[in-house]
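Q: Build me a model from this:
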Amino acid sequence: MFPFSHRTPNVVGMTEIYETQPERTDLPLVVMPAVFDSMIGPLKAQLPALKDVARVRLYQDFTEDEDLIAERTAGATVMINGGPHLSDDLLRRLSGGVRGGEGGKVRCIVFSGTGVASYINLALARELGVRICNAVHYGDNAVAEHTFALLLELVRRVGELDHGIKEGGWAGPHMDGLQLAGRRLGIIGLGGIGSTVARIARAFGMDVAAWRTGHTPAERFAESGATPIDDLDELIAGSDVVSVHLPLIDGATRGLITADNLAHLKPGTLFINTARAEVIAPGALLARLEQGDIPAALDVYDHEPLPADDPLRRIPGIVLTPHVGWRTDGAFRELTRQMVACIGAYFAGDDLNVVVSEC
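A: Okay, here's the model as predicted:
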């Protein structure tokens, strides 16, 4: 039968397990020990592509319990990481602890996203000889749209207005909004998401500029209608809205935006980050926002979930969402397609979206 599912108990009760080709014990095992509910349906739809390639075991709940993850992944050649942060200790346990570990140990981890460096120690994976794959550009539209959801909340405060009117109020002059048309958007990171944001901004009538780092193809500025600016401080100082879309790359973008850069934000500039918190130097954004003159909207944080006592929660005038910018139906479809394709490529001896090679 392909595929089929059944129920099996675990330490916290009944966890539903979905398995494909369970009778094919001659095939290598792929395990996803934890998953977001929204990913289950799209992933199941992609699994027929692995028929006669690998059997798949999907645990249909989410956990970050390291012992449980290790237990569930026992015997797997490939692990699909559906969101848990893998500590160095857990990565060693999953891989067998040494390069080329014993048979049946995890030799490949497929991450359900792009920013895998935030979840797995890539240097250690390389040392252990574990291939790491990710997904690319699956969420360009999703994150770009969420960027504008945040921006529109800052300028029109729809959520606050909705709450007020349902509580019996009626907005007064203090609830006047800001108009986006004619304002300048400064984009830090003109990749797939940043380029999509630029095109949406132009549809709103905004003037768009982007930081030219030397790594972005010149034609991308022309295609997205963004004016290239060589100096980051100049881009920040000259923008009415600053939006961050840099990938997190150790040794390249981690901590790239500094407190000195953020000091060039003029009062009233709207600041948005839907990329990774770690591309900003530790403490730099908090210090700038605590001055109280920069409306901001954030979807990413240094520590996730955001601790209850995090000072960001106490700053008035900012909008916070729980790292959900990438979570749309379209993004899940493309994400799971790439995940399954990476698994197929691994077993075929090919490379696809390889961040760390096992060799």
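
Q: alpha carbons only for contacts and neighbour counts from here, please
A: Will do.

Q: Go ahead and list the helix or strand containing Ser5.
A: strand 4-10 (DSSP states H and E).

Q: packing partners for that strand?
A: With contacts taken as 3 or more C-alpha pairs under 8 Å, 6 or more residues apart in numbering; DSSP states H and E, strand 4-10 sits against strand 13-19.

Q: Just want the angle from the strand it packs on to strand 4-10.
A: Interaxial angle, strand 13-19 versus strand 4-10 (axes from the mean of the first three to the mean of the last three C-alpha atoms, to 10 degrees): 150 degrees.

Q: what's in contact with strand 13-19?
A: Defining contact as C-alpha atoms under 8 Å, 6 or more residues apart in numbering, one finds that strand 13-19 is touched by 3-9, 55-61.

Q: how about JSON lines for the residues you listed, with distance to Val279 and neighbour count added?
A: JSON lines is the format used below for the contacts of strand 13-19 (distance: C-alpha to C-alpha, whole Å; neighbours: other C-alpha atoms under 10 Å):
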{"residue": "Pro3", "distance to Val279": "41", "neighbour count": "15"}
{"residue": "Phe4", "distance to Val279": "43", "neighbour count": "11"}
{"residue": "Ser5", "distance to Val279": "41", "neighbour count": "16"}
{"residue": "His6", "distance to Val279": "43", "neighbour count": "9"}
{"residue": "Arg7", "distance to Val279": "42", "neighbour count": "12"}
{"residue": "Thr8", "distance to Val279": "42", "neighbour count": "12"}
{"residue": "Pro9", "distance to Val279": "41", "neighbour count": "10"}
{"residue": "Arg55", "distance to Val279": "38", "neighbour count": "24"}
{"residue": "Val56", "distance to Val279": "35", "neighbour count": "26"}
{"residue": "Arg57", "distance to Val279": "35", "neighbour count": "23"}
{"residue": "Leu58", "distance to Val279": "33", "neighbour count": "22"}
{"residue": "Tyr59", "distance to Val279": "33", "neighbour count": "22"}
{"residue": "Gln60", "distance to Val279": "32", "neighbour count": "19"}
{"residue": "Asp61", "distance to Val279": "31", "neighbour count": "16"}
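
Q: Now show me the structure for the sequence below, then we'll compare the two:
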Amino acid sequence: MTEIYETQPERTDLPLVVMPSLLQSMIEPIKAQFPALKDVARVRMYEEFTSDEAVLAERITDADALLVGGYHISDDLLNAIAERSHIRCIVFCGTGVASYINLPLAREHRIRVCNAEHYGDHAVAEHAFALMLELVRRVGALDADVKSGNWAWSGGDGLQLAGRRLGIIGLGGIGSTVAGIARGFGMQVSAWNAHVPAERFAGLDVTPVDDLGDLIAGSDVVSVHLPLNDATRGIVTAEHLARLRPGTLFINTARSEVIEPGALLARLRKGDIPAGLDVFDHEPLSADDAICAIPGVVLTPHVGWRTDGAFKELTRQMIACLTAYFAGEDYNVVVSER
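A: Take a look at the predicted model:
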């Protein structure tokens, strides 16, 4: 039986916020934020994760605002929300809301959509390095060898990050954090000079490179940190990836959609590029997906953002979006209802 957590249930004079589905890891962090909604809104939270749209639609029938915990809202569900509920504010638990909600359709329905910003800068940056380190030192395979009694490692010696050049595609909050960590590892750092203030390069001691293909061709490690929007969708092309030198490490903890469809799989199939990927064209990834059969590729299930610190900041921002909405103010508004 699904546990339902409610705050101020007796305050029927207050608007109702419903969270019909959420990740287990979010339960306690978001509960800790609910006191900020005292005398502002009551909350009804279902303590399970489901993406069943029939269940979601039933649970949000009488809601005034919706907290979205990591599931996709189809156009059909969004239309139903607009037509059959009082919901005029949707708060998404992350930055890349464009991958989960049709924003133009939300704008058409005059539904506010909010997200969270920079909550996972450190979490995702650290995960990018976890992928790099697994590729160059193969700690997981070594652990398995030792535990199986094989002390004589036969998988080849590791590689060293110090002295190698890291090319960052997307020098925003996460990319900037990655640059700082890379400096701590003794790496040289370059980044694509696309709408990035000159002072950011100077402050991070990062070399700007104007041409994306040149950045990729000149790097020992390439790490993608672009947000997904209309301007970035498919911006990394097959032609760009063709310029990866054999042995270059390719890391993507951003969004798979910033790469031209099919281009990365085709490049990795050549077998000369080690890669660490946390995001995919289709999620969840099935075991028989073609990318799972490519040697030298490390895959994780879109968990780069999931740390204790990230959850704390994420849920703080989600509740701040609601308090601003009910006060007639703006906070992290991606689509305005006005």
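
Q: Report the TM-score for the pair.
A: For this chain pair, the superposition-based TM-score is 0.99 by TM-score structural alignment, normalised by the length of structure 2; 338 aligned residues with a C-alpha RMSD of 0.9 Å.

Q: Find me the equivalent region of the strand holding Ser5 of structure 1 in structure 2.
A: Across structure 2, nothing matches strand 4-10 of structure 1 (TM-score structural alignment).

Q: what's the answer for stretch 145-155 of structure 1, then?
A: Using TM-score structural alignment, stretch 145-155 of structure 1 pairs with 126-136 in structure 2.

Q: Same check on stretch 261-279 of structure 1?
A: Using TM-score structural alignment, the partner range for stretch 261-279 of structure 1 is residues 240-258.

Q: who's in contact with the matching stretch?
A: Here stretch 240-258 of structure 2 has contacts from 124, 127-128, 131-132, 135, 212-213, 216-217, 219-228, 232-236, 263-264, 267, 272-281, 302, 304, using C-alpha under 8 Å, 6+ apart.

Q: quick one: the helices in the stretch 1-150 of structure 1?
A: 37-46, 66-73, 88-95, 122-128, 140-156 (DSSP state H, counting those that start in this stretch).

Q: In a markdown table: those, plus distance to Gly349 of structure 1.
A: What follows is these, written out as a markdown table (distance: least, C-alpha to C-alpha, whole Å):
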| stretch | distance to Gly349 of structure 1 |
| --- | --- |
| helix 37-46 | 20 |
| helix 66-73 | 22 |
| helix 88-95 | 19 |
| helix 122-128 | 18 |
| helix 140-156 | 28 |
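
Q: With distance to Arg220 of structure 1 and mean neighbour count added, can I get those helices in TSV?
A: Formatted as TSV, the helices of the stretch 1-150 of structure 1 follow (distance: least, C-alpha to C-alpha, whole Å; neighbours: other C-alpha atoms under 10 Å):
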stretch	distance to Arg220 of structure 1	mean neighbour count
helix 37-46	31	16
helix 66-73	42	17
helix 88-95	38	19
helix 122-128	29	17
helix 140-156	15	20
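
Q: Indicate which one of the ones you listed is closest to Val30 of structure 1.
A: For the helices of the stretch 1-150 of structure 1, proximity to Val30 of structure 1 was assessed by C-alpha to C-alpha; helix 66-73 is nearest, at 8.3 Å.

Q: Kindly provide the distance from the residue lying closest to Asp140 of structure 1 once chain neighbours are set aside to Lys105 of structure 1.
A: Counting by C-alpha to C-alpha, 6 or more residues apart in numbering, Asp140 of structure 1 lies nearest to Ile193, which is 4.4 Å off, once chain neighbours are set aside. Look at Ile193 of structure 1 and Lys105 of structure 1: by C-alpha to C-alpha, to the nearest Å, they are 36 Å apart.

Q: out of the two, which sits in the busier spot?
A: Ile193 (25 against 21; other C-alpha atoms under 10 Å).

Q: what do we get in structure 2 for that one?
A: Looks like Ile193 of structure 1 aligns to Ile174 there (TM-score structural alignment).
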